[in-house]
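**Q** pasting the sequence and the predicted coordinates here, then a few questions.
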Amino acid sequence: MLRFLRRALFFAIVSFLLAAGVYLTTASFHERWHGFVTGELAQHGVHLDFERLAINPFGGLVARGVRVYNDVSKRHLVASVDRLNLDVDFGSLVEGRVQIEGMELLHASVALPVDPDRPDLTVIELKDLSARALLEGRRLEIRHAEGLLSDGLHILISGVLELPAPSPDQQGMSADQRMNLMREHREQIQHGLDWLARFRAPHVPTLSVKVSGALERPDEIKAELLFQADGLAFEDYVWNELVAEAEYDGGFIDLKRLHLRDHLGIMDATATWRLGSDQLRFRLTSSADLPGLARAFLNNEGLREVVFYEAPQLALEGSVLLKKKSPDDMLPVNVTGSLDCGRFGSRGEVFNSLSLTLGATPQGIYVKDALLKHKTGSLVLNVMHHQEMGFKAELLLRMHPTVFLPFVLLPKTREIIQRFEFNDDSQVDVHVSTAGPKLNLRESPTSGHGVIRNFRYKGVPFESAEMDLAFLGDIQNYANVKIQRPDGPAEAELVFVNDDDNEKWLKLVNVRALADAAGIVRAFAPKVADQIERYRFSAGTDVTANGVIGYKGNPQLNDYKVAFKNPVGGAHYVLWDEDYPITAPNGEVHIVGNMLNFDFNGRLFGDTMHAKGAVNLTPGVRGYDVVVQAGRFPYSVFGKKLPFEEVRAEVRNRDGLARIDIAADVLGGDMTLKGTLNENREPNSYDGELRMNALSFHKFAQVYSPGNESVGDISGHFKFAGRMNDWKTLKGGGALIIVNGNLLALPVLGPLTPIIGAILPSPIKGYNVAKKADCTFEVSDGFIVTDNVEAESSAFRIVSRGNIDFIRDDIDFNAEVRMRGLGILLFPVTQLLAYKGSGTLKDTRWSPRIFGGGNNDERKPPTEQELREAQRIGGNPAKPRVNASPPKQKALFGN
């Protein structure tokens, strides 16, 4: 029986518990207690609703599908929680009252809409949230709250909050005001989370928050925040350590400490900001890789080119303006600071250090005492840009400007810098200042002074250059220029440059050099320098240049003169590939457009010399005029220097076809040479005519046969054609006449005269004086060929024919001699008066034909066809060839 009673009691208790459990999980229990719970929480200022309420078997109530609202109207959703445990007093619950003592979340998910009016849009999510809070009256104590905010931030929350008053009549912020404030805070939180999502980290960063204050007055809530992260990375930049400590007090944010550490150093910063304020105050010191940080966040490829070998030291203090007061503001900051950094490199250049102080306001910025050091020197810069005061800058450059070439983007600036070449001994000292209404160097006048030593400009070497500088836009002005070149000094009153794209020119005013004449001019006018360089002026030549030079495709602007003078020096003049030294050169070069005009005086071979002409410098055009006059001009003819005097040579070239006209006095007579030279084909071809008139036979013999001088004169002409540097192509013909000349002085026939004289009765006065000697001749294939050399004296008459191989200097002549008026029989053998000539022009050997003679290795003379072509060119009448043969017996007795 007792056992039965115990079982019955146990069954009743279990049945009651099961029934209670079923009841507590049914809709009936939810409907009965829903109002009690929401009402109780509303008394504490917490307005919520939930989908289902049940008793937790382990104690308390469990609310599922919880929605928290801003106020009693439940129009604005503040948060959504999937599950909320409520600690209740079960004694009160049995009595039909609900007394909530605390709340707990275990691995719950919380959704916080950014805009409570549109909860379907962006939502801030808290996952795996576990929290424990005690509720005592209007006091909510958060003992511990921990969760994951949007998968990117581990958050820890603790603190004490005062819940809103249940009565709307109590003082405090209105529901709409609270809503607007919450919306603003959540937007900022969402922006922060979006920004944080861009980072990578091996561990989730942690944010610890400790709060206190009244929820009814959210603008007065206080919070302490601590953010910690290790190995936080953004693109290629990594923070090894990041710690941020901040306080929030009623809308005032105080960043007490921001500590960053990267591979170079650390950065520490503090900042303060009141919500809604347009100004954030800060202080920062750093030895971290700020360019690396900046290039990561600013995505600037230029910053990626900077590499620091030592940590840069940066100190900044001031405020950041979050809203522009004026659309014309330059920068939204009020800041001062300094920067010091050691070695760094960029675009292949390594700099030793950089230091500066700086400041910035919305109206302007300044950089003061900026000092950049490089192995070649240093740069000091002060610059200011202000809305009202305009732009001002001062620069002291003591390093090679070519260092900045990799950083210059403007083509004009690059072109100017590239004109210079520096070496280890080069020195630069340039001080310039500029000012203007705006930050535009082209519109800001710039002036200063510069000294450069040991450099090259456009390839021209300079030991030093000192000048006053002035720039404005495309205009460059170099005044009071003093230059020292390796071969002497130079100076200029003014060099004025217009570098406009449409009209590039420079003006030279009194540019003067006591140096290599071409050297200083080459820096400004390379083509003119090429012309002057041909003269090879000696050092100390006084050169002056004045006028306007067009460049970069603007030769039509050319109108300038270059004058030169050296009373004791020398120069050289090249004529027909011969180099002639000139003393006391004096003249000028005048360039107008593409035409170079020159007028040159000096002394040549101890007498006066003058050259004048013009050269067309247009690319692809060959044209020039040259007139040369010389009082004396020795020139080698047949191995002897002939003293040409009063020489006048005129050459005119049009499109490569040169016309030559030369006249001179020589050996007491005169000569002319006229012809053409075609430079349009290779080798150059030529043709012309040489004429000699009444040359003194006496002077001729003094040169070619000293001791055999006599009276008489020589005349002749030679028409010819050929190709340069190829004597075998020379063809033509001419004639030669000698009157009253000494036969002993004649080339070729001279050595024959004594042989003839040996068989004459002695003495016969004047046997060697030719009353007349003449011949016609042809030139072809390297030979001079004649069939009718006739020389007649009072005692005999010589008839000769043969050829001269002037390439090999070899002769082959036959001669016949007839006696005149002697009336005697000399020899019974007629061959004794027929002779054979061989040897060279200088050493002609004659022998009777009975003994043979001639050269054994003779080159064959021209053919009949070649001689006819030479006759056509020379203008000689065609005549049959006469074979050399012994004279007839009757020819020995004269006529």
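**A** Cool, got the structure. Residues are numbered from 1 along each chain as shown.

**Q** C-alpha from now on. contacts and neighbour counts both.
**A** OK.

**Q** can you show me the helices along the stretch 401-550 of the chain?
**A** In chain order, the stretch 401-550 of the chain shows helices spanning 411-418, 517-522, 526-533, with DSSP state H, counting those that start in this stretch as the criterion.

**Q** put this next to the first one:
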Amino acid sequence: MRRVLLTLFALFLIALSFGMWYASQRGFTSKWRGYVREEFHKRGVEVTLRRLTLDPLRGLVAKDVRVFDAHDKKRTLAVIDEMVLQVNFANLIRGKTFLDALDLHDANLSLPLDPQKPHGHKIEIARLNGRLFLPPQQLYLAYADAEVFGLHVSASGRLIHPQAFRLSSASRSAITPDLVSRIFEEISAIKYEAGPPVVSLTFSGDLAQPDQIFVDVALWAERIRRKRYLLNNLYIGASWRGGALDLKQFVATDAAGELRLNGLWERESNHAQLQLRSNIDVAALARACGNFPWLDDFVFYAPPAIDLRLDTTLGDKPEFLVSGRLAAKKFAYRSIVFDQAEAGFSWDGTQWSLRDAHVRRANEQEISGDALQVAGDFRARLDSTMDPRVFRPLLSDAQSETLRQLEFSHAPHITAEAYGASPSLDALKIDGRVELGAARFRGVPAESTKATLHYENRTLSIAPFTLKRSEGEGSGGLYFDFGREEIRFDKIRARVNPPEVAMWIDPDLVKQILPYRFVRQPPNLLIDGVVNTRNGKTTRLSILVDAPAGVDYTFLKKNLSFPKISGKLLFTDGRLKISDLSAALFGGTLSGGADISLNRARPNYSANVALANVDFTSVTKLYFDYDDSHGHLNGRYDFTGSGEDARNMEGRGELTVTEGNVFAIPFLGPFSGILNNIVPGLGRDVAHQANVDFTISSGVIATDNLNVQGKGFSMLGNGKLYFLDDKMDFDMRINAQGISGVLLFPMSKLFQYTADQKLSKPQWRMKIIPRL
């Protein structure tokens, strides 16, 4: 009997050993794997097992376990390479729930980001160690440690009713291929230089009532690098409780400063709040996290300080309000260096405001103001003491060049208020004022300027304005029409130096004004009209000139000095018209007008002048350097020409000399001696009157009716005077008057003289030599 028992025991041991070897090496049959699957199913979890083996040291081991969505078995939630099952064999024999716990040791867990594509992107969890107890209707995680994306994660907690878990359709649709790809790119770009960050996770709750679940997460990390940006320390503390996500603390530090963030999101109301304070190097962080080309325009010498609050309600039509304050110390924008900037702000997606904003530079230069945009209404206020030339890098080449030509002893003070439907210039109206001390524009100085500003419909008006210079001041209105590219002058009254003021308006005008030299006192000007700065087609600028102290002007290479002059200048497209000209000249008057081309390619002109009672002596002295003439000069001259060469001038006129000494005219001077030779004493009879009609062409004065009258004779002449070449070709016939004329009349044809030598030294000779 004893032998039989020993034999049976040996057979039992052999059978048991073989069974254990078979279970260890070949695994349990599909029937046993079915028991395990059913056990998980009772707990609301759908799994499949590729193998179920028995390890003598660890117990029952399930390999290649796949966890599915209980409501959609096509959706793989997790893949576990190996887990140890803690089995209650007594319950197994009685047919009761026999799975008490799961043990994981250096296991690998794979969580597909898209459950419908189990072979796609996954979250890989490595070196997973932990124990999960499986009481009825519960999941109790005693502990778990693993490495996830380079993080060291530890977790513990308890959940009931696990069978009630179901991934929402919104969560499913949110997992897109682009999002998955972006997540993995971001994760792979982060480097942990001081070892894996530590994450602690605790949880509890009822999966049948998700709002009652509690989750508490804490993260601590050091030296986190992304590209060139290094975060020295990072701590995050957050919890989910009662349907609310509470970001209790988010603290990050870098070499520049610290960022603190906290917030709350309530699931029921879908409302969230977020508060942020930071003085870390946000520019470097932004460049490390994304592509922001506009940041290349900024250089921060010290990180800006940010104080921000976000209130938002999520949903189909999200609503939010961002408010806070920004402050920056020294920074540069497109090479413009500022010492300080600060502003409060708010924005809800459509409406925004800017409060107590100011930007400062050295030397007390500052811009301050406020702005508000609400539905269909924009308003702003500006107060500036900053040099406008600072903003040259922000402007077009033409605008920058205009600002470059400005020089300030002190920056202008500008105040302005803007209002309109939107902040675009086309929709705005702006009212303001500017006060400017000593300044220069294009090298021309002004002592001070004050003006009222208005902008509307792309037109800037500077009206009224007052400008002071050393010689006088100007006032009136200026209008810059940027759409038509025109400058309109509205009744500007000034007593200033015209060429210098013309330099402010249009440098091309200076050359046309320079010949008129107001050397004693600037004229009184009334400027009215339009200048087209693009092509001049609509230019029509009227300048009324009243110069009681006179003007100097060069005519035929001689300086004419007018003690008093007035007239009207009209600038049009390529032409200058002078009208209503009235001037004092050598004791008499000059009147007339002119039409002058401003086109350099065709510098033609036409003019007419009239002289009345002009001192004949002054004229001959100026143009012929003779002092002996007397009398008064009257006449008229109409002429045309091209350029500055007098040879191109052509004209027609008439002159009359009365009560004068005609023989003082250089080319007629020798006739005093000739007359004495004809009749002794006749040469002492001064030729007191002369008149002539003449033409001028190619530097030649031509006439055929020079008539000189004396008391005892008359002279009739015709010919040409080459006044530019110092030549002459002229004939003169002498007729005696009174009894001498009667006696000599038969011989009058013999008293004809001609000269064809130098005009400056005429040599008259008889044209017909009588035969003896």
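**A** Alright, I've got the coordinates. Remember, it's a predicted structure, so these values are computed and weren't measured experimentally.

**Q** drop the TM-score for these two in here.
**A** A TM-score of 0.80 describes the superposed chains when it is computed by TM-score structural alignment, normalised by the length of the second structure; 710 aligned residues with a Cα RMSD of 4.2 Å.

**Q** out of the helices of the stretch 401-550 of the first structure, deepest packed?
**A** Mean neighbour counts were compared across the helices of the stretch 401-550 of the first structure using mean count of other Cα atoms under 10 Å; the top stretch is helix 517-522, at a mean of 25.

**Q** what's it in contact with?
**A** Around helix 517-522 of the first structure, the neighbours that count as contacts under Cα atoms under 8 Å, 6 or more residues apart in numbering are 458, 460, 490, 513, 528-530, 532-533, 537, 541-543, 545, 564.

**Q** export the helices of the stretch 401-550 of the first structure as CSV, with columns for distance to residue 22 of the first structure.
**A** Shown next, in CSV, are these (distance: least, Cα to Cα, whole Å):
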stretch, distance to residue 22 of the first structure
helix 411-418, 89
helix 517-522, 110
helix 526-533, 109
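
**Q** of these, which is nearest residue 298 of the first structure?
**A** helix 411-418 (27.1 Å; Cα to Cα).

**Q** which other helices and strands contact the longest helix along the second structure?
**A** Of all segments of type helix in the second structure, defined using DSSP state H, the longest is helix 2-25. Taking 3 or more Cα pairs under 8 Å, 6 or more residues apart in numbering; DSSP states H and E as the contact definition, the neighbouring helices and strands of helix 2-25 of the second structure are strand 46-55.

**Q** what does the strand it packs on contact?
**A** Taking Cα under 8 Å, 6+ apart as the criterion, the residues outside strand 46-55 of the second structure that touch it are 20, 23-29, 32-33, 37, 40-41, 60-70, 73.

**Q** what residues of stretch 503-522 of the first structure count as buried?
**A** Neighbour counts over stretch 503-522 of the first structure (16 or more other Cα atoms under 10 Å) mark 504-522 as buried.

**Q** tell me how far that stretch is from the chain's mean position?
**A** On the basis of Cα atoms, centre = their mean, to the nearest Å, the separation between the geometric centre of stretch 503-522 of the first structure and that of its chain is 24 Å.

**Q** then stretch 744-757 of the second structure?
**A** What separates the centre of stretch 744-757 of the second structure from the centre of its chain is 83 Å, taken as Cα atoms, centre = their mean.

**Q** with stretch 386-395 of the first structure instead?
**A** Between the mean C-alpha location of stretch 386-395 of the first structure and the chain-wide mean there is a distance of 29 Å, by Cα atoms, centre = their mean.

**Q** what about stretch 190-205 of the first structure, start to end distance?
**A** The stretch stretch 190-205 of the first structure measures 16 Å between its terminal residues, going by Cα to Cα, to the nearest Å.

**Q** ok, whichever residue in the second structure pairs up with residue 84 of the first structure to residue 435 of the second structure distance?
**A** Superposed on the second structure with TM-score structural alignment, residue 84 of the first structure falls opposite residue 83. From residue 83 of the second structure across to residue 435 of the second structure, the span is 83 Å (Cα to Cα).

**Q** higher neighbour count, these two?
**A** residue 83 (23 against 17; other Cα atoms under 10 Å).

**Q** where's the more buried one relative to residue 624 of the second structure, distance?
**A** Using Cα to Cα, we find residue 83 of the second structure at a distance of 127 Å from residue 624 of the second structure.
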